[in-house]
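In: Using only what follows, build the 3D model:
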Amino acid sequence: MKPIKFNEPFMTGQELKYIQDVFEQKHFYGNGKYTKLCADFIKTRLAVKNVLITDSCTSALEIVALLLRNKDVNQEVILPSYTFSSTASAFARAGFKLVFAEVDDKTMMLDVNDVKKKITGNTTAIVVVHYGGHCADIKAFKNICDDNDIKLVEDAAQAFDCFLDDTAIGTFGDFGCFSFHETKNLHAGLSGALVVKDDTIINRATHIWERGTNRQEVLKGLANKYSWVEIGGSFYPTELQTAFLYAQLTHIEHNRVKRQEIHNEYFANLSILRSDDLLSFPDFPVGFKSNYHAFYVLFNTEEECDVVREYLNEKFIAAYIGYVPLHSSPVGKSMGYLEDSLPITEQMSKRVLRLPLHNNMEISDVKRVSEIVGESINA
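Out: Prediction:
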């Protein structure tokens, strides 16, 4: 029986062509031709002015945390516990207090009402995580942030090239952080990008990105002395990575079309089980254009989820749980959180199952996965 992998990295066939060009250019370390090409592509695609190509989404988040940190005051960020550790670690490392909020039990993304309850005078930012090619209630969060003079950070690691009412996800807030890890739709093995909306702080962001120095200003002739001007880090990728990424970006439409076909087939095949209340999965909001990053389902109990996952694995189909909540992790507990601090997150995280979705899948693979999900529920 043919195994169905959870993910297979997307390949265009053009990656080696651009990597060979890097060898011919003899510029390897980063921030060269292909870094600029990728940044320009993203600027045009997302209709934004300021983009920094990073070596990961983690680095993009860390740059944001360094930009927002004021060591002279106590600062808090509100974020979901249901997310990857990088979302929290970036702000914890910078010295922010982490305030975890509940998720909506239908989407697994931040719950607007719970976030409102957790805003204090120390709240500096709300970090919204867009999950699985869907979007959080980003307009509501933007209104909350505007009303309370709070920064809005979008962790759009899984949402590059998603749009709501023709506005790119990751550009509603003050900052948008994207991932090009090989588990994402488009990738460079490991890479990312940061969108900075405020023109007045892009120079600071660039300093942080450039190891805390004003090197870019010196190279452009805008400064005559190289100096250490910010607490920064080594946050940009090599030209080998961005050459690979550029090959991927230029095939973005092909990637989306194939993933949409797979997603739509899952939707059609599993809708019967949803109508019978055996499982659920979220619909896209009106006006939303997805990148079809993932297809995830929610079961009525943890036990049902485990049965289906184990049955799929027995049939050589790789399906995985989502995130393990951060609040009840060892680090979360060291911050004073308990498992029942966020009961909805704790409960629902154990009912999530992500099904295989990648560009090498065929429609017949989706039918097989869907049939086995049905078999396992009805067994």
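In: only C-alpha atoms for contact and neighbour calcs from this point on.
Out: Noted.
In: Go ahead and confirm residue 376 touches residue 313.
Out: No. If you go by CA atoms under 8 Å, residue 376 and residue 313 don't touch, sitting 11.3 Å apart.
In: And residue 308, how close does it get to residue 366?
Out: Counting by CA to CA, to the nearest Å, the gap from residue 308 to residue 366 is 15 Å.
In: Which helix or strand contains the residue nearest to residue 376 when sequence neighbours are not counted?
Out: Counting by CA to CA, 6 or more residues apart in numbering, the nearest residue to residue 376 once its immediate chain neighbours are dropped is residue 308, at 5.5 Å. Assigning secondary structure by DSSP states H and E places residue 308 in helix 302-314.
In: To check against the first, give me the structure of this:
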Amino acid sequence: MYEIPFNSPYFTGNELVYLQDAQKRGRLSSNGEYTRKCQHFFESRYGFERVFLTHSCTQALEMAALVLDLGPGDEVILPSYAYVSTANAFALRGCSLVFADSRPDFPAIDETKIEDLISPRTRALVIVHYGGMSCNMEKIIELSIKHDIYLIEDAAAAIDAYYLDSNGEEIPLGSMGHMATFSFHETKNISCGEGGMLVLNDVSFIDRAEHIWSRGTNRKSYERGLSAAYQWVSIGSAFAPSEINAAWLWAQLEQIEHIKNKRKIIWDWYDEHLEALFENFGIKRPTIPEFVRQNYHLYYLTCTGLEQRQDLIEFLQSRGVLAVFHYQCLHLSPFFREQYQGEPLYEAEKFQNTLLRLPLFVDLDRNQLQGLIQGGK
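Out: Predicted coordinates:
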């Protein structure tokens, strides 16, 4: 056990109240009152056209691949420095995966390297807003339109984060692609243990998504009185989570501003205090591009190499602080490396070997953390 764990899920105090209320309403399966409240929250707050809660962001990505009817022969471009779910959702459909490099200054996809990867078989571009921090969206949207390819925002960690466009407008992450996916895993700012969400910003996909979300049935149109019978009309699966998850999530959403503000205090403390601690070792603080308006999901350092990062991990562990590295490049993974035929992805591999994430959660005690790092046990 560590005195400072890497993560500790936040408890608002209303989660159990809403669970009891859901039970009293007599419905704990999917698509009840709390599911509707959560979905309406996102649609009204961020202007998303339609939202579907799912069991996880992984499922939301899989659902996106089904909605777009992607399959063998289709190419999907995505970053190599990403979680395996981003790739798995499309590999499961038999798509060919085309991996892109990261920016030199930041772990997100390098928007200048995408166009050379587009071919006549490219159907979709999946970008990942790393750690709730935006990709450079205007160039990416331009490429999506120019080449007529679907744009999917993997916004797993990007709840209540924004992109600052060239006109100075803050645009919610998840609202710019044809679709977007979010996570409510316990490591995320807003959580319900396990949970996710598919966002549709193109209304032409809504009917198909409703069928897929409802196990391939016309349940939604039947409930609206638009169909005479409840029937199997499409492929689909049990993507909708229970009211138990939705009730827990609603308690978190009520506190979204408080949670973000508390995390910002910790993020700012790191940024103000760590340079002096590590400046003589070549360890760097995050570089945040000017177009990013983040949600303070994570704080990372970049070390000079693998050996230094491991030394820093062990140093922090000896002080009772758990810090962890992040993604391993997907193009170099045991599953994919024999298939990969592209160029070396130097920047993604750099972040694989040098990036280290520090603990960041709402109830983190900064005084305790400082005492452990500077004074030891």
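In: about what we covered before: quick one: map the residue nearest to residue 376 of the first structure onto the second structure.
Out: Matched to the second structure by TM-score structural alignment, residue 308 of the first structure sits across from residue 312.
In: cool, residue 291 of the first structure as well?
Out: Match for residue 291 of the first structure (TM-score structural alignment): residue 295.
In: do the same with residue 247 of the first structure
Out: Checking TM-score structural alignment: residue 247 of the first structure goes with residue 251.
In: Determine the set of other helices and strands touching the helix or strand that match falls within.
Out: Secondary structure assignment for residue 251 of the second structure, by DSSP H and E: helix 243-253. Judged by 3 or more CA pairs under 8 Å, 6 or more residues apart in numbering; DSSP states H and E, helix 243-253 of the second structure is in contact with helix 15-24, helix 33-46.
In: Mean distance of the helix or strand that it is followed by to its aligned residues in the first structure, please.
Out: The C-terminal neighbour of helix 243-253 of the second structure among helices and strands, as given by DSSP H and E, is helix 256-278. Its aligned residues in the first structure lie a mean 1.4 Å from helix 256-278 of the second structure after superposition (mean CA distance after the TM-score superposition for the first structure).
In: list the buried ones in helix 256-278 of the second structure?
Out: Of all the residues in helix 256-278 of the second structure, those buried under the rule 16 or more other CA atoms under 10 Å are 259-260, 263-264, 266-267, 270.
In: just stretch 58-77 of the second structure next, same as before
Out: 58-68, 70-71, 74-77.
In: what's the matching residue for residue 117 of the second structure over in the first structure?
Out: Checking TM-score structural alignment: residue 117 of the second structure goes with residue 118.
In: Just confirm that match contacts residue 79, I think it does.
Out: No. Taking CA under 8 Å as the definition, residue 118 of the first structure is not a contact partner of residue 79, at 10.2 Å.
In: Which of those two has more residues huddled nearby?
Out: Higher neighbour count among residue 118 of the first structure and residue 79: residue 79, with 26 against 13, using other CA atoms under 10 Å.
In: host element of the more buried one?
Out: Counting by DSSP H and E, residue 79 of the first structure is found in strand 76-80.
In: Tell me the mean distance between the helix or strand just after that strand and the second structure once they are aligned.
Out: Downstream of strand 76-80 of the first structure, the next assigned helix or strand under DSSP H and E is helix 85-94. On superposition with the second structure, the mean distance recorded for helix 85-94 of the first structure (mean CA distance after the TM-score superposition for the first structure) is 0.6 Å.
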